[in-house]
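Chemist: Build the 3D model from these lines:
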Amino acid sequence: MNTAQNTRDKIIELGRDYMQRIGYHSFNYKQISLELNIKNASIHHYFPSKEDLGLAVIEKDRQDFIFLTQKVRKAKAMDKLEALISSYQYYFEQGKKLCVISTFSTSFNEITERMQLAVSQYAELVTAWLVATLKEGLESGEFSFKEPVDELAEVWMATMPGALLVGRTGGKTVFDKVINSLRQTVKSS
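Modeler: Here you go, the predicted model:
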């Protein structure tokens, strides 16, 4: 990997970390420049505007999600869901971060239309994957639930970020309880 690409990738990763921990509007380029020991102008070279970096963060996270789904594509349905849950456990353990979708959803009305579209499309991708995974588990007999699959997928989309939020104030015990309750949604009869 060349130095320019390496610097660009580091900026995206640090931007994602700050956005997940403190929010899109609360982070600034100075935080990244201090951590990387580069000038703000260097960041602007790669990302002329904060919107450009925000879009790159959304795209990077989307690509990471696609990689995760490809890695578990042959796994059982519950193992697929557990892989997604593991990413939320990682966010929690790494500083009580929010996922990228909820990071941008919390300020949805204040971000640009391009960013709204990008995060909406990303959320649709995750929801579609959840729907497919829930259907797969239901059809194989691995899951047992009565709710319509698309409604249960939306419950998962709301509950996973919600676990991160309540975990911020209630700690790991509360986070774990919410996640365990979510697991039970596919086991009800």
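Chemist: can we go C-alpha only for contacts and neighbour counts from here?
Modeler: Noted.
Chemist: what's the distance between Ser188 and Glu139?
Modeler: Counting by CA to CA, to the nearest Å, the gap from Ser188 to Glu139 is 15 Å.
Chemist: Oops, could you answer that again for Lys71 instead?
Modeler: The value you get for Lys71 to Glu139, if CA to CA is used, is 21 Å.
Chemist: Secondary structure element holding Glu82?
Modeler: Element membership for Glu82 (DSSP states H and E) is helix 77-93.
Chemist: tell me what the longest helix along the chain is packed against?
Modeler: Among all segments of the chain classified by DSSP state H, the helix with the greatest residue count is helix 149-184. Applying 3 or more CA pairs under 8 Å, 6 or more residues apart in numbering; DSSP states H and E, we find helix 149-184 packed against helix 77-93, helix 113-140.
Chemist: Just send these back as TSV, with mean neighbour count too.
Modeler: Output for the helices and strands packed on helix 149-184, formatted as TSV (neighbours: other CA atoms under 10 Å):
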stretch	mean neighbour count
helix 77-93	17
helix 113-140	17
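Chemist: need those in TSV with distance to Thr159, can you?
Modeler: Compiled in TSV, these are given as follows (distance: least, CA to CA, whole Å):
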stretch	distance to Thr159
helix 77-93	11
helix 113-140	13
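Chemist: Out of the ones you listed, which gets nearest to Met157?
Modeler: Proximity to Met157 (CA to CA) singles out helix 113-140 among the helices and strands packed on helix 149-184, at 6.9 Å.
Chemist: just checking, what packs against the closest one?
Modeler: Helix 113-140 packs on helix 50-71, helix 77-93, helix 100-105, helix 149-184, going by 3+ CA pairs under 8 Å, 6+ apart.
Chemist: Here is the second sequence; please produce its structure so I can put it next to the first one:
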Amino acid sequence: METKSTVREQLLDHAIALMMRRGYNGFSYRDLSELVGVKTSSIHYYFPSKDDLALEAVRQYSDEVMAALQAVDAALPADVKLTAYTKAFGKTLGDGNQICLCGMLAADIDSLPDSVRKAVQAFFRANENWLAKVLAAGVSEGTLAVNGSAESSARALFAALQGSALASRLFHAKSRLEDVDAMWRKRAS
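Modeler: Predicted coordinates for the structure are as follows:
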């Protein structure tokens, strides 16, 4: 089987997937070595510590999410942008056995180093800022309604999406995420 990615890329991809399913404390370098087919000492070559691996995983994941947000057509109405966002967020759930990497790490925040904590916080802020802009545009267009400021509504919406991801995983039902999507649609009507 031909693989197009380097060992480092494979390690990162598997680490992200494992953390999305098990959290930071739920996997080891031994798990990665079995998945990628390298010795654990080889993993240490790329990522001297698990903290280094987690930080790079958050960076890569954040870059991918932010690139996807930047790819949303700026000319679309705000409600359509928000629908695209919730659909993309839903894809994060996979088969319902995982959640957003940074949402999962936020639950483990007390066991993470400060650098990873700051990277997770930056991810949350970036998503909330993007959502705030979309919500503000939706209010101006008349396509969305918010309670309070766009910023506080964005924080509440992002928190609701993260919470629905947890509940979707718990109940193996993506309908929990759809409930959040339906909530803002009803308010906009």
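Chemist: Quick check: TM-score for this pair?
Modeler: Once the chains are laid over each other, their TM-score by TM-score structural alignment, normalised by the length of the first structure reads 0.89; 186 aligned residues with a CA RMSD of 2.1 Å.
Chemist: okay, the helices and strands packed on helix 113-140 of the first structure, which one's buried deepest?
Modeler: Most buried of those, by mean neighbour count (mean count of other CA atoms under 10 Å): helix 100-105, with a mean of 22.
Chemist: with the second structure superposed, average distance for that one?
Modeler: Once the two models are superposed, helix 100-105 of the first structure sits on average 1.2 Å from its counterpart in the second structure (mean CA distance after the TM-score superposition for the first structure).
Chemist: which residues in the second structure does that helix match up with?
Modeler: Using TM-score structural alignment, the residues of the second structure aligned to helix 100-105 of the first structure are 101-106.
Chemist: who's in contact with the matching stretch?
Modeler: Ile16, Met19, Met20, Gly23, Tyr24, Val58, Tyr61, Arg117, Val120, Phe123, Phe124, Gln162 (CA atoms under 8 Å, 6 or more residues apart in numbering).
Chemist: Apply 6 Å and report the result again.
Modeler: For stretch 101-106 of the second structure, contacts defined as CA atoms under 6 Å, 6 or more residues apart in numbering pick out Met20, Gly23, Val120.
Chemist: any idea how far the last one lies from Gly94 of the second structure?
Modeler: Taking CA to CA as the measure, Val120 of the second structure and Gly94 of the second structure are separated by 21 Å.
Chemist: try the first one
Modeler: As defined by CA to CA, Met20 of the second structure lies at a distance of 10 Å from Gly94 of the second structure.
Chemist: repeat for the second one
Modeler: In this structure, Gly23 of the second structure and Gly94 of the second structure are separated by 15 Å, where distance is defined by CA to CA.
Chemist: do the same with Tyr29 of the second structure
Modeler: The gap separating Tyr29 of the second structure from Gly94 of the second structure is 23 Å, by CA to CA.
Chemist: now swap in Leu69 of the second structure and tell me
Modeler: On the measure of CA to CA, Leu69 of the second structure and Gly94 of the second structure end up 19 Å apart.
Chemist: With Thr86 of the second structure instead?
Modeler: Summarising the geometry, the distance separating Thr86 of the second structure from Gly94 of the second structure, computed by CA to CA, is 14 Å.
Chemist: and if you look at Tyr46 of the second structure?
Modeler: Taking CA to CA as the measure, Tyr46 of the second structure and Gly94 of the second structure are separated by 27 Å.
Chemist: and the most centrally placed residue in the second structure, what does it touch?
Modeler: Of all residues in the second structure, the one closest to the mean position by CA atoms, centre = their mean is Cys100, 3.6 Å from it. Taking CA under 6 Å, 6+ apart as the criterion, Cys100 of the second structure is in contact with Thr92.
Chemist: same check, this time on Phe47 of the first structure
Modeler: The contact partners of Phe47 of the first structure, by CA under 6 Å, 6+ apart, come to Leu53.
Chemist: 10 Å instead, please
Modeler: Phe47 of the first structure makes contacts with Arg8, Ile11, Ile12, Tyr29, Ala41, Leu53, Gly54, Leu55, Ala56, as judged by CA atoms under 10 Å, 6 or more residues apart in numbering.
Chemist: repeat for Arg125 of the second structure
Modeler: The contact partners of Arg125 of the second structure, taken as CA under 10 Å, 6+ apart, are Ala119, Leu131, Ala154, Arg155, Phe158.
Chemist: any idea what the third one aligns with in the first structure?
Modeler: Structural alignment places Ala154 of the second structure opposite Ala153 in the first structure (criterion: TM-score structural alignment).
Chemist: Contact partners for its match?
Modeler: Ala153 of the first structure makes contact with Val126, Thr127, Ala128, Trp129, Leu130, Val131, Ala132, Thr133, Leu134, Lys135, Glu147, Thr159 under the criterion CA under 10 Å, 6+ apart.
Chemist: Also Glu82 of the first structure?
Modeler: By CA under 10 Å, 6+ apart, the contact set of Glu82 of the first structure is Val72, Lys76, Tyr88, Arg183.
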